[in-house]
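Asker: return a 3D structure for these sequence lines:
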Amino acid sequence: MAMIGIDGALVEHAWFHPVVRNDSKLKAPIVFLHHGFGCVADWKSFPSKVADATGRSALVYSRRGCGASSALPFPRTEAYLHDEASGFLPLLLDRLGMARCHLYGHSDGATIALLFASAFPDRALASVVEAPHVFAEEMTLRGFAALNERYETDATLRRKISRFHRDPDGAFYAWSNAWLLPEFRSWTIVDELALLSQPLLVIQGAVDPFGSMAHARLIAGRSGRIPIVVELARCGHSSHTESEAETLQLVTKFMEWLAPYRRRMIALVERGREVGR
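Answerer: Predicted coordinates for the structure are as follows:
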């Protein structure tokens, strides 16, 4: 793990490079965005496997308040996902000299990926979003409230989370307290979906206790570009751990599809330039 200074905070991050690098330095990397109280270590080996399978380097970082990163400078509000996508993530990418990238987001991270792609279409090349939240669904709020209660009473869960964070209580409650704010009940990013213009893969577990296919359907119906939507049977909230092989295959095929897609787009642009001469 390494640390980097961003806007007065130290941010934990790690790079995973493909075993066979070849032209990987010429390919835009994939930035991984963790769930609400996740971190670098919480991804385990999945980013490394994606890097090897796609031939692209993977960047993983712990958001402020998570993992070994600095504490949050202030309590989160219902706008914290927007703030991360439009404020802090661009600063991180700038600091790392990363002009453009692909995104892989899980849960809260998936929402951040959607918001970043809608706000910075010139920087987000393509996104994979796993179990995204696009509105405050009632089952999501119930599930988060139950998880909050379990955290307070289940010592096993607390010990598990403490393995990943310098301040486990701070990481968990910063997330749960935000989602349980009364104003979060009307939270939504549906309006931002129309601004999505880049290729998008949406992965949703059929038995996710924290969100239904309604989110994927909204993305498909409201997005400025029709996404690829995959529902995984017998899969819950974390497809990259519960259905790792299938998820890895989906991501690999998606990234393979992007190469000829980008060549077609470049050819169309060049053709348009010639017509305009």
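Asker: C-alpha only now, for contacts and for neighbours.
Answerer: Will do.
Asker: ranges for the strands of the stretch 51-200 of the chain?
Answerer: 58-61, 101-106, 124-130, 200-205 (DSSP state E, counting those that start in this stretch).
Asker: so which of those strands gets nearest residue 264?
Answerer: strand 124-130 (14.5 Å; CA to CA).
Asker: got a list of contacts for that closest one?
Answerer: By CA atoms under 8 Å, 6 or more residues apart in numbering, the list of residues contacting strand 124-130 from outside reads 100-107, 109-111, 113-114, 116-117, 198-204, 238-239, 251.
Asker: mind checking the strands of the stretch 51-200 of the chain for the one nearest to residue 153?
Answerer: Taking those one by one with CA to CA, strand 101-106 is closest: 25.8 Å.
Asker: angle of that closest one against strand 200-205?
Answerer: Calculated by axes from the mean of the first three to the mean of the last three CA atoms, to 10 degrees, strand 101-106 forms an angle of 10 degrees with strand 200-205.
Asker: thinking again about what came up before, distance to residue 36 and mean neighbour count for the strands of the stretch 51-200 of the chain - can I get that in a markdown table?
Answerer: Formatted as a markdown table, the strands of the stretch 51-200 of the chain follow (distance: least, CA to CA, whole Å; neighbours: other CA atoms under 10 Å):
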| stretch | distance to residue 36 | mean neighbour count |
| --- | --- | --- |
| strand 58-61 | 13 | 24 |
| strand 101-106 | 9 | 24 |
| strand 124-130 | 13 | 26 |
| strand 200-205 | 17 | 24 |
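Asker: got CSV for those strands, with distance to residue 243 too?
Answerer: Putting the strands of the stretch 51-200 of the chain into CSV (distance: least, CA to CA, whole Å) gives the following:
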stretch, distance to residue 243
strand 58-61, 20
strand 101-106, 14
strand 124-130, 12
strand 200-205, 9
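Asker: what's the closest of those strands to residue 155?
Answerer: strand 101-106 (25.1 Å).
Asker: residues in contact with that closest one?
Answerer: 28-35, 110-113, 123-132, 238.
Asker: for stretch 249-263, same thing?
Answerer: 50, 53, 54, 128, 199, 201.
Asker: from these, which single one is nearest residue 266?
Answerer: residue 199 (14.7 Å).
Asker: to compare against the first, here's the next sequence to fold:
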Amino acid sequence: MEQQGYLQIDEARLEYGWSGPGPTQAPTLVLLHEGLGCLAQWRDFPERLVAATGCGVFAYTRAGYGGSSPVTLPRPKDYVHREALGVLPQVLDAVGIETAVLIGHSDGGSIALIHAGGVYDPRVRGAVTMAAHVFVEDVTLAGIRAARVAWEQRGLRERLAKYHGDNVDCAFFGWNDTWLRADFADWNLEHYLPAIHVPLLVMQGIDDEYGTPRQVEAIAAQTGGPVDARLLENCAHNPVREQPEQVLGLIADFVHEVTGRAA
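Answerer: You can find the predicted model right below:
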């Protein structure tokens, strides 16, 4: 990304990147990464979003991932709720964002939904989710167990270490162990949905190994504002990598609709 640095939020040092216009020049698209993600794993997506929308793109790495500060494990059951309600508002304040569209993948999508439903933030004009979860499904847990096997036997640790460095164990076990705990089975954020009144673009791959279309259906049925729900063909859990052109087109159209900004 064009500009990179660190933010101090509470006790954590969080890495961030920015591409495109600054917050006083155009709306800002705020990228929220998945449960094993970080700033670097967005690859060229921020620059492609700038080209497609004319907006600035800001991304940061949550504590416990990438080059940000580590966290103490185990993570609390409500770790995504704490991020959405406590950390994300401070991050938006720290970088001076004036008009925002949240764009979240997997855990990041869940964070976007909780923020949109749990924080009165007039800066946020809309939210995009990709493979977000609002409750736990059997297929979710099966996918997370398969990831544990890949970690132990198929080189997943080595692949993730390229992005997370010294945080690689913290990143993986903070996600994997938390979701597989017995007390996590009733994790749910549906009660935030009726309070969401900004427009949503909700995407999920038909072949998502971590969730079924019930996730999209629940969001569409319970959200208080307009929802554009899309199930993407030939796509599993990562729409950005598996259907990049379709995702960019859908986001560009959505951003234009909610901000009036065209590329």
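Asker: TM-score for these two?
Answerer: Superposed pair, TM-score by TM-score structural alignment, normalised by the length of structure 2: 0.93. Supporting alignment: 256 aligned residues with a CA RMSD of 1.6 Å.
Asker: to residue 68 of structure 1, which of the strands of the stretch 51-200 of structure 1 lies closest?
Answerer: strand 58-61 (9.8 Å).
Asker: how far off centre is that closest one?
Answerer: When distances are taken as CA atoms, centre = their mean, to the nearest Å, strand 58-61 of structure 1 is centred 11 Å away from the chain's centroid.
Asker: quick one: that strand to structure 2 mean distance?
Answerer: Strand 58-61 of structure 1 differs from its equivalent in structure 2 by a mean of 0.6 Å after superposition (mean CA distance after the TM-score superposition for structure 1).
Asker: what's the separation between residue 68 of structure 1 and residue 168 of structure 1?
Answerer: 10 Å (CA to CA, to the nearest Å).
Asker: again with residue 214 of structure 1
Answerer: As judged by CA to CA, residue 214 of structure 1 and residue 168 of structure 1 stand 31 Å apart.
Asker: and residue 24 of structure 1, by the same measure?
Answerer: Counting by CA to CA - residue 24 of structure 1 and residue 168 of structure 1 are separated by 35 Å.
Asker: could you do residue 141 of structure 1 as well?
Answerer: From residue 141 of structure 1 to residue 168 of structure 1 the distance is 21 Å (CA to CA).
Asker: okay, which residue is most central for structure 1?
Answerer: Geometric centre of structure 1, nearest residue: residue 105, 1.5 Å, by CA atoms, centre = their mean.
Asker: hang on, the earlier thing: quick one, which of residue 68 and residue 168 of structure 1 is more surrounded?
Answerer: Taking neighbours as other CA atoms under 10 Å, residue 68 of structure 1 and residue 168 compare with residue 68 leading, 24 against 20.
Asker: ok, and the closest non-adjacent residue to that one?
Answerer: Sequence neighbours aside, residue 166 is the residue nearest to residue 68 of structure 1 in space, at 5.4 Å (criterion: CA to CA, 6 or more residues apart in numbering).
Asker: OK, contacts around the one you found?
Answerer: Neighbour list for residue 166 of structure 1: 66, 67, 68 [criterion: CA under 8 Å, 6+ apart].
Asker: residue 38 of structure 1 versus the last one, what's the distance?
Answerer: With distances defined as CA to CA, the gap from residue 68 of structure 1 to residue 38 of structure 1 amounts to 11 Å.
Asker: so how far is stretch 70-77 of structure 2 off the chain centroid?
Answerer: Put simply, stretch 70-77 of structure 2 sits 18 Å off its chain's centre (CA atoms, centre = their mean).
Asker: pull up the distance across that stretch, start to finish.
Answerer: This stretch, stretch 70-77 of structure 2, spans 17 Å end to end (CA to CA).
Asker: how about it: buried residues?
Answerer: For stretch 70-77 of structure 2, burial by neighbour count (16 or more other CA atoms under 10 Å) applies to 70, 71, 75, 77.
Asker: among those, which are in helices?
Answerer: Of the buried residues of stretch 70-77 of structure 2, none are assigned to helices by DSSP state H.
Asker: format those as TSV; extra columns: distance to residue 245 of structure 2.
Answerer: Converted to TSV, the buried residues of stretch 70-77 of structure 2 look like this (distance: CA to CA, whole Å):
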residue	distance to residue 245 of structure 2
70	34
71	35
75	35
77	35
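Asker: and of these, the nearest to residue 173 of structure 2?
Answerer: Residue 173 of structure 2 has its nearest neighbour among the buried residues of stretch 70-77 of structure 2 in residue 75, at 9.0 Å by CA to CA.
Asker: just give the nearest non-adjacent residue to the closest one, would you?
Answerer: In space, residue 75 of structure 2 is closest to residue 174, 5.8 Å off (CA to CA, 6+ apart).
Asker: now residue 186 of structure 2
Answerer: residue 136 (6.9 Å).
Asker: how about the helices in the stretch 151-263 of structure 2?
Answerer: Under the criterion DSSP state H, counting those that start in this stretch, helices of the stretch 151-263 of structure 2 are mapped to 156-164, 168-180, 214-222, 239-242, 244-259.
Asker: leaving out sequence neighbours, find the closest residue to residue 47 of structure 1.
Answerer: Using CA to CA, 6+ apart and skipping residues adjacent in sequence, the residue nearest residue 47 of structure 1 is residue 58, 6.1 Å away.
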